[in-house]
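Student: Got a predicted model here, sequence first, then my questions.
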Amino acid sequence: MSSFIIEGGHKLAGTIVPQGSKNEALQVICATLLTSERVTIHNIPDIIDINNLIILLRKMGVKIEHPLSKTYIFQANDLNLDYLQTNDFLAKSAFLRGSIMLVGPLIARFGYAIVPKPGGDKIGRRRLDTHFAGMQKLGATFTYDTKRCTYEVKSNDSLHGEYILLEEASVTGTANILMASVLAEGKTTIYNAACEPYLQQLTKMLISMGAQINGLASNLLVIEGTRSLHGCEHTVLPDMIEVGSFIGMAAMTASELRIKNVSYNNLGVIPDVFRKLGIILNKEDDDIIVPAQESYTVNTFIDGSILIVVDAPWPGLTPDLLSVFLVVATQANGNVLIHQKMFESRLFFVDKLIDMGAQIILCDPHRAIVIGSDRKYNLRSTTMTSPDIRAGIAMLITALNAQGISQIYNIDQIDRGYEAIDKRLNALGAKIIRT
């Protein structure tokens, strides 16, 4: 098992460029299956989840070129659908939760898909009901094989447009249903749709491929199905989760960092929530400059009550950054209630932070009260194991702040979402060894 050995207490300095968005890349790469023509995608991050998806598509028969760093060309004009029945496909797609988004394009274009129970982060129950209920509305049928633990999806006739009210504003559920509906007959209406920048980017790409979609950036999408889509060229946005992670690193280590080309208008409330924690952020063109702060004071509400940081569907705060906000709050002057609504296991990593000296009360699986120390007490180094991508990066940020040598095991989880994070941080002054 790979690990990071981190010598804490070193300040960071310099400029860092965020990678392409992991969540967006997973969606738009799956969307290349919707056409037989060439699709060029730029700014694809070199991370485990994306590389595994590209390997999976190649084994399915997609022709893939890699002419430049971070640029790929996909052409799905001669797929081997028999590969979907193989144990190799089932094993590889089970390891990658993003593989669920292959179902929409496959059922729309070929009338058949199969998917195992997806893997990915161990952060609690993540239902597939939203995906399946929406596609059933479009005319697909589902069969669950209890022996192989797979879902087989079929559409004997072409999919047909339908009014769909999503039970939850699921990002991947919305993406899957949207990709299925662009080739369905007639009009599809998706209400309570997720509208994160990832979805907006996917929608823009589909429109550039010839799809007819109205309601961009809203929770109501109206799609007029077309017979076929054509190729296009698309550029993935910077990863807003990485941007937030770098802000957290600068705050925790009292360092000055410039984060380049962040696509500030697509960050939503993320900068404002950091400012509520007392973090100073300066915007310069499309860069964020975080000045070195030895102390930062949490804002309270007007009536003096404790600040609550809570996740919500876009344009609310993304749940992927709550772990970062939690660790940043440990060094603040003031108290914060972190409320993670979506996943019941995402806050369980705080027991390691408590071992390091952080003052945190885990109220229940969804809520934690953080009592900021205002840097009066140094965090202690320790040994940890990363349970998921976001807890892993939060552990890394904490280790950068702690005095002494910390070790983080299972760093493949971090590598799933962060490109060469050790090399990039070492270039800024961190002391991280990969073993």
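Tutor: Everything's here; your move.

Student: rest of the way, CA atoms for contacts and neighbours
Tutor: OK.

Student: neighbours of residue 310, just the number please.
Tutor: Using other Cα atoms under 10 Å, residue 310 is surrounded by 18 other residues.

Student: how far away is the residue nearest to it when sequence neighbours are not counted from residue 274?
Tutor: Spatial nearest neighbour of residue 310, chain neighbours left out: residue 339 (4.7 Å); criterion: Cα to Cα, 6 or more residues apart in numbering. Residue 339 sits 15 Å away from residue 274, going by Cα to Cα, to the nearest Å.

Student: next, the one to line up against it:
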Amino acid sequence: MASFVIEGGHRLKGDLVPQGAKNEALQIICATLLTPEVVKIYNIPDILDVNNLIQLLRDMGVEVQHIGVNSYSFKAENINLDYLHTEDFLRRSGSLRGSVMIVGPLVARFGMAVIPKPGGDKIGRRRLDTHFLGIQKLGADFCYSPDKQLYEITAKELRGAYMLLDEASVTGTANILMAAVMAKGITTIYNAACEPYLQQLSRMLNNMGARISGIGSNLLTIEGVDYLTGCEHTVLPDMIEVGSFIGMAAMTGSDINLKNVSYNDLGIIPDSFRRLGIIVEQNGDDIHIPCHDTYEIETFIDGSIMTFSDAPWPGLTPDLLSVFLVVATQAKGSVLIHQKMFESRLFFVDKLIDMGAQIILCDPHRAAVIGQGHAHTLRASTMVSPDIRAGIALLIAAMSADGTSTIHNIDQIDRGYQDIDKRLNRIGARITRI
């Protein structure tokens, strides 16, 4: 198990280029299973979750070639379906939550799929009902073995259908969409997720010959086709990393330029940081965060305490609430963080309380933060990263703290952030990987 040792109190100065979007890359890579032709993908982040998915596809028989920096070609011409029943496949796919998105492409193209109950972050229950109910409506049969914790999916033929999703699940929508593009007839998905990741997936599928309309809305219409071709696709910058760097810059009093962020795809994120009192300057497709000695949380118009809560796009992404929480600890003012989607994502706040932050954990979903306005600097501490987003929040806290902190289990951070220590050290951070 690797660890970070962080010497806090150093201001950063320089440029950062965000990596490719992890959540988009996982969807796009799974979509390469829909065609026997070559698909080239650029700006793929070099992170554990993505690399593990690429290796899983290699083991399934996909020809994968590294064609450049963060660029790969995929050719899923000869898939070994027998491999899906091996212990090696079940172990590998079970440790990676993103592997659930191979179900849609496999059922669409081969009429069968096998998937164990997937792993991923320990952030509470993350059900798969939306995925499976949607694909069932297209004509697939599901069989679950409680003993093996294994799903087996079969379909003689997928047929288009109307469906109203019970939740606007990003990965659920992606899975259903990839199954529907080769179903007979027309599929209508209402209450579909419409994050930029889904928009990118839809555009890529259309470039492969799919017929998807309504892109960017919560109502998708898919006219099934018999065959999809190869294509080329470039992954967007990671909006979660952009948001993480904005918060990190403000909390450490740093002066940072974020380059090529695809600003128009950031949605409400920049304005949400502005409501924390952080100056976010747009320069074309770049963002400048000037040095902040202090920043003050706004109140609502009637003077009530500011609340940040997650919501489906174009609402605030749940992946950034951990960052908003930690950044608020050193702001002037108070804020309520309401994590609606996951019941265990706020449990890391006890680590921040140990560092001197004033936080009241109201329940598994809500935390009240009383900002100290840098009047009381956080104390260094020894911590364990429970998941990707809590991990980056703890790293931000450690970078602003007085003294030297240690974060264990940083494999969790590596799952979502590429070479984070090297990139930050280049602009003034003091992070040592052990």
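Tutor: Happy to help now that I have it. Remember, it's a predicted structure, so these values are computed and weren't measured experimentally.

Student: Quickly find the element holding residue 189 of the second structure.
Tutor: Per DSSP states H and E, residue 189 of the second structure falls inside strand 186-190.

Student: Tell me which stretches of the stretch 151-300 of the first structure form helices.
Tutor: For the stretch 151-300 of the first structure, applying DSSP state H, counting those that start in this stretch gives helices covering 171-181, 197-208, 240-252, 270-276.

Student: The third one vs the second structure, average distance?
Tutor: Once the two structures are superposed, the average separation between helix 240-252 of the first structure and the matching residues of the second structure is 0.4 Å (mean Cα distance after the TM-score superposition for the first structure).

Student: swap in the shortest one?
Tutor: Relative to the second structure, and after both are superposed, helix 270-276 of the first structure has an average distance of 0.2 Å to its aligned residues, where the measure is mean Cα distance after the TM-score superposition for the first structure.

Student: Now that helix: buried residues?
Tutor: Of the residues in helix 270-276 of the first structure, those buried by neighbour count under the rule 16 or more other Cα atoms under 10 Å are 270, 271, 273, 274, 275, 276.

Student: Can you tell me which of the helices of the stretch 151-300 of the first structure is nearest to residue 373 of the first structure?
Tutor: helix 240-252 (11.9 Å; Cα to Cα).

Student: In a markdown table: the helices of the stretch 151-300 of the first structure, plus distance to residue 78 of the first structure.
Tutor: Written out in a markdown table, the entries for the helices of the stretch 151-300 of the first structure read as follows (distance: least, Cα to Cα, whole Å):
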| stretch | distance to residue 78 of the first structure |
| --- | --- |
| helix 171-181 | 19 |
| helix 197-208 | 21 |
| helix 240-252 | 35 |
| helix 270-276 | 42 |
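
Student: Leaving out sequence neighbours, find the closest residue to the residue in the first structure that residue 71 of the second structure lines up against.
Tutor: Aligned by TM-score structural alignment, residue 71 of the second structure pairs with residue 71 of the first structure. Excluding its sequence neighbours, the residue lying closest to residue 71 of the first structure (Cα to Cα, 6+ apart) is residue 42, at 4.4 Å.

Student: The one you found: neighbouring residues, count only.
Tutor: 18.

Student: Contact partners for residue 1 of the second structure?
Tutor: Neighbouring residues of residue 1 of the second structure by Cα atoms under 8 Å, 6 or more residues apart in numbering: 408, 409, 410, 411.

Student: repeat that for 6 Å
Tutor: Neighbour list for residue 1 of the second structure: residue 409 [criterion: Cα atoms under 6 Å, 6 or more residues apart in numbering].

Student: go on, residue 413 of the second structure?
Tutor: Contacts of residue 413 of the second structure by Cα under 6 Å, 6+ apart are 388, 391.

Student: In a helix, it, correct?
Tutor: Yes. Per DSSP: H, G, I helix; E, B strand; the rest coil, residue 413 of the second structure lies within a helix segment.

Student: for the stretch 1-150 of the first structure, what spans make up the helices?
Tutor: Secondary structure of the stretch 1-150 of the first structure (DSSP H, counting those that start in this stretch): helices at 22-31, 48-60, 87-95, 103-110, 129-137.

Student: who's in contact with the longest one?
Tutor: In other words, helix 48-60 of the first structure. Helix 48-60 of the first structure is touched from outside by 79, 80, 416, with contacts defined as Cα under 6 Å, 6+ apart.

Student: Not counting its neighbours along the chain, what's nearest the first one?
Tutor: Think residue 79 of the first structure. residue 61 (4.6 Å).

Student: what's the burial count for the one you found?
Tutor: For residue 61 of the first structure, the neighbour count with other Cα under 10 Å is 16.

Student: just the one 10 residues further on next, same as before
Tutor: Residues lying near residue 71 of the first structure (other Cα under 10 Å) number 16.

Student: Same question for residue 376 of the first structure.
Tutor: Neighbour count for residue 376 of the first structure, taken as other Cα under 10 Å: 10.

Student: show me the contacts for it.
Tutor: Contact partners of residue 376 of the first structure, counting by Cα under 6 Å, 6+ apart, are absent.

Student: repeat for residue 215 of the first structure
Tutor: residue 221.

Student: if you set the cut-off to 10 Å instead, what comes out?
Tutor: 189, 190, 193, 195, 200, 203, 221, 222, 223 (Cα atoms under 10 Å, 6 or more residues apart in numbering).

Student: out of the residues you listed, which is most surrounded?
Tutor: residue 193 leads those on contacts (other Cα under 10 Å) with 28 neighbours.

Student: Can you tell me how far that residue is from residue 369 of the first structure?
Tutor: Per Cα to Cα, residue 193 of the first structure is found 31 Å from residue 369 of the first structure.

Student: now swap in residue 44 of the first structure and tell me
Tutor: On the measure of Cα to Cα, residue 44 of the first structure and residue 369 of the first structure end up 37 Å apart.

Student: quick one, which of these two is more surrounded?
Tutor: Legend: neighbour count by other Cα under 10 Å for residue 44 of the first structure and residue 369, higher for residue 44 (25 against 21).
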